[in-house]
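Peer 1: Test case, fold it:
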Amino acid sequence: MLMLLDLIAVAAAIAYATDQRWQVLESLAFVGILGTGGLYRSRITLSALLVLPRLVGFSMIATLALVIIFDAATPLQRALAEGVAVAAMLFIIRIFYFGVLRARRRRMTTRTRTAIIGGGKVAFKLLQSAGEQRDLGLDVMVVVDDNPFPEILDSGVDVDSTRRPIREIVEEHGIETVIVAYSRTADSHFVSPLRECDDLECEIFVVPRLFEFVHASSDMDRIHTIPLIHVRRLAQRTWYWHAKRAFDLAIAAFAIVLVAPVLVATALAVFLTDPKSPIIFRQERIGRNGRPFDLFKFRSMRPVPATASDVDWAPDRASRLGPVGKFIRKTSIDELPQLWNVARGDMSIVGPRPERPHFVAQFQGSVPSYRDRHRLNVGLTGWAAINGLRGDTSIDDRAVYDNYYIANWSAWLDIKIIILTFGALLRGTGS
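Peer 2: So this is what the prediction gives:
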């Protein structure tokens, strides 16, 4: 609703100040830029003053961007004045909109179903504040902790101390907001269980450690005086994630056409090294959500039985690699057939590198958060790969880098990884 109000207001301002030819497109672009600044995400504490700095900043960015694109002749002084005027108008909209929403929350009998993870003093203060401040719109359904404070036990709120998966608790209670407070349980214990909730329709907030010492920024939320960090959810929940699949298809199709001569020449060279062996090497790998698929590569080594290649982590390359194999591996030309995997949807251009089922089963049992890296499609190249984590390198570090990529995904991060990958190829540092 707030986005629609902003869209109407911005469209009216543009119609008043400029030529109406691009009014709709400019209005959509303006609101889209505001959206990238998190100005339309759901909030617990509704305060127009809290979002004012971010609102002004992104309004100025949007105004200058539209001036550069649609009306470059506009004087800078006038553009800045228009940006300030639009920001003031949107601020007034938020004063009234947030006021109405707070009043509605106070009257509502059914509010946002909330779970608090943790049972200490901070958790109790959050529970107490949620009950006293009805304009927060929170209805705490359950506190999850295996050793909660007596005050929480006496509050009448359901306490789950069974150590069940958080996803199961969220689904059972129909939770819409999860707040992670302090607990006697180590923080690392909650990372993977919370990641399992990525595709659920709930928002996750985390109380930062040493929050009394932490500066509460405008992109944080708060309950009483306790700051909350809004956890960015799995990228696939966002509308712009679908652009990644379109990007993958476009790049894969273009690249296949562009490197067709290289593909043909490589296929011929591989065939001539051993006419009785297959040109394309197929091997089962594990993709998104643990789904197996056949990965394609140019054969670069002398074939061995699948029972050996599927479980041999560091094969004896010296005795199996010929001159052609060494060259296509060093230049990563052997990876080019995976463009077909991308086109089929098995892989993405950028993502965690896929591994063989035998080793996935091993690593999931011994490496923390390794299973979490399968939340997204695997890729031709990735954040771990361009940071040197390929071949015989630390699996723990790979998992950390892959999960960092997933948590911080953006279109720019993909572009950055692709640029760095080209740099590695030009330096000849392929596997």
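
Peer 1: Could you use CA atoms for every contact and neighbour count after this?
Peer 2: OK.

Peer 1: Helix or strand for residue 94, just tell me which one.
Peer 2: Per DSSP states H and E: residue 94 is located in helix 76-107.

Peer 1: and this one, so I can compare the two:
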Amino acid sequence: MIRQSQSFLSQLYAFIDFICIELAFLLSWWLKFDSGLIYYETPLPFKHYLLWSVIYGGISIFLGFSVNFYQGKRKKSFAFEVLRLVQIHIVSLLLLISVLYVFKELDVSRSYLILFLVNSLLFTTFYRFLMKSSLRRIRQKGYNKQFVLILGAGTLGQRFANNLLHHPELGFEIVGFLDDEDSRQVVGLQSGEEKTILGKIDDLDNILERHIVDEVIIALPLDAHRKYGQIINVCEKAGVKTLIIPDFFDYLPSRPYFDNFAGMPLINVRDIPLDEFRNRFFKRLFDITFSLAAIFVTLPVMVATAIAIKVTSPEGPVIFKQERVGLNRRTFMMYKFRTMKVMPAGMSDTQWTVENDPRRTKLGAFLRKTSLDELPQFFNVLFGHMSVVGPRPERPYFVEQFKEEIPKYMVKHHIRPGITGWAQSNGLRGDTSIEERIRYDLFYIENWSFLFDIKIIWKTIVNGFGNRNAY
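Peer 2: Model prediction:
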């Protein structure tokens, strides 16, 4: 029994999107033609612009329904909504320009169209943020619930239930479990809650009649695969959504990708957003722009640091180059300001820096604590060895060691290493757990987005560049 309110919410979202677009039109008209803030030539009549704004709104709503943008998104992140909004509005503007060309409306102000696009995105993004935040608060209070029934009370089913209970803002409530093997009456979960085992798998038809269920989650072991067909048929007959958690869940990333090959569905075990050329292109473009800006802004600091190093430690170079492992396991020379006394070749490649390390210079200790020693890495970014955001690169000696000791350690080399990363922005810098860092790195690799990069850079700036774990 799918909630009828979902259809109402979809229509409400579309209606408010249209209202936001028309409000953006009024604001853009005022800014461009009535405020006196922007120079303009004599505009077309107001009714012309109003007509085209309505057509633009209709196009964007049509595109939204075409790409299922107005379907339920309680499981989707806000970043997903923003990205899809940007895509829809850019395509809508291009289609509107095409319509204007066909109807020979060549006198429409181009600067007005850009202003209209930006305001439309700002209005719709802001209201959707308010809507998503409000719905999350409402769901946390127990309203707007959706009810799920879990088939399988074993490890997999309990793991899903525990994860779901950790996110009350999603608004899901567990009706209970069905299980053929388990003889218990209740299942105790980590939160202290207990959920009832309502019966066996064959009781599914009766359970769906007696209980309000929106989604059935199949969390059965592989040896129960033969039952899937019957379960899905019962759910579809009752109008209930069916979702399957594969029993090989532990081998899959957090966001597995389903592909198609030779007419057969396949699960891509490690889907990486940066495998797509479009994503790599925009990330690289951002890296070049950001690194150039960072070099320009910090150039006086880098010059002063170089002079200070030469004055306090005249023996040895200003820039310390060290081999690191980067994209696709290729090595490169990473640049840092020298913070240690000159050591025999190769010695620094196989030793960790420890607290009160005698190899450090006095200035070097300060540079490490403030992360100023890493400023030259913006040149690594510019040259393509590194990215602004990504997993931190390690020395080949330790990579060989960690790949044998830490599961999935080598996955981090599927993308360019970074100056900062999701792990570092969460305090995992210097002398901290390598296993914990890898978990954060894998999450970043599998969930990369441009907004995620911005969030990491912002967190790094807000948290400060000081590193109490840096020796």
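
Peer 1: Drop the TM-score for these two in here.
Peer 2: The TM-score (TM-score structural alignment, normalised by the length of the first structure) is 0.55; 289 aligned residues with a C-alpha RMSD of 4.9 Å.

Peer 1: re the thing from before, what helices or strands is the helix holding residue 94 of the first structure leaning on?
Peer 2: Applying 3 or more C-alpha pairs under 8 Å, 6 or more residues apart in numbering; DSSP states H and E, one finds that helix 76-107 of the first structure contacts helix 2-17, helix 48-70.

Peer 1: Point out the most buried one among these.
Peer 2: helix 48-70 (a mean of 18; mean count of other C-alpha atoms under 10 Å).

Peer 1: okay, the angle between that helix and helix 76-107?
Peer 2: 140 degrees (axes from the mean of the first three to the mean of the last three C-alpha atoms, to 10 degrees).

Peer 1: Pull the residues that contact helix 48-70 of the first structure.
Peer 2: 22, 26, 29-30, 33-34, 37, 39, 73-74, 79-80, 82-84, 86-87, 90-91, 94-95, 98, 218-219 (C-alpha atoms under 8 Å, 6 or more residues apart in numbering).

Peer 1: Give me the distance between that helix and the centre of its chain.
Peer 2: How far helix 48-70 of the first structure lies from its chain's middle: 24 Å, per C-alpha atoms, centre = their mean, to the nearest Å.

Peer 1: again, but for stretch 24-34 of the first structure
Peer 2: The mean C-alpha position of stretch 24-34 of the first structure is separated from the chain mean by 23 Å, C-alpha atoms, centre = their mean.

Peer 1: Please apply the same query to stretch 73-83 of the first structure.
Peer 2: 35 Å.

Peer 1: sorry, back to before: determine which of the helices and strands packed on helix 76-107 of the first structure approaches residue 409 of the first structure most closely.
Peer 2: Closest of these to residue 409 of the first structure is helix 48-70, at 20.9 Å (criterion: C-alpha to C-alpha).

Peer 1: Could you find the closest non-adjacent residue to the spatially most central residue of the first structure?
Peer 2: The residue lying closest to the centre of the first structure (C-alpha atoms, centre = their mean) is residue 235, at 3.6 Å. Closest residue in space to residue 235 of the first structure, ignoring its immediate chain neighbours: residue 241 at 6.1 Å, by C-alpha to C-alpha, 6 or more residues apart in numbering.

Peer 1: And that neighbour, how far from residue 347 of the first structure?
Peer 2: Counting by C-alpha to C-alpha, to the nearest Å, the separation of residue 241 of the first structure from residue 347 of the first structure is 15 Å.

Peer 1: who has more neighbours, those two?
Peer 2: residue 347 (27 against 15; other C-alpha atoms under 10 Å).

Peer 1: Please identify the residue in the second structure that aligns with that one.
Peer 2: For residue 347 of the first structure, the aligned position in the second structure is residue 386, judged by TM-score structural alignment.

Peer 1: Having no further points to raise, I will conclude here.
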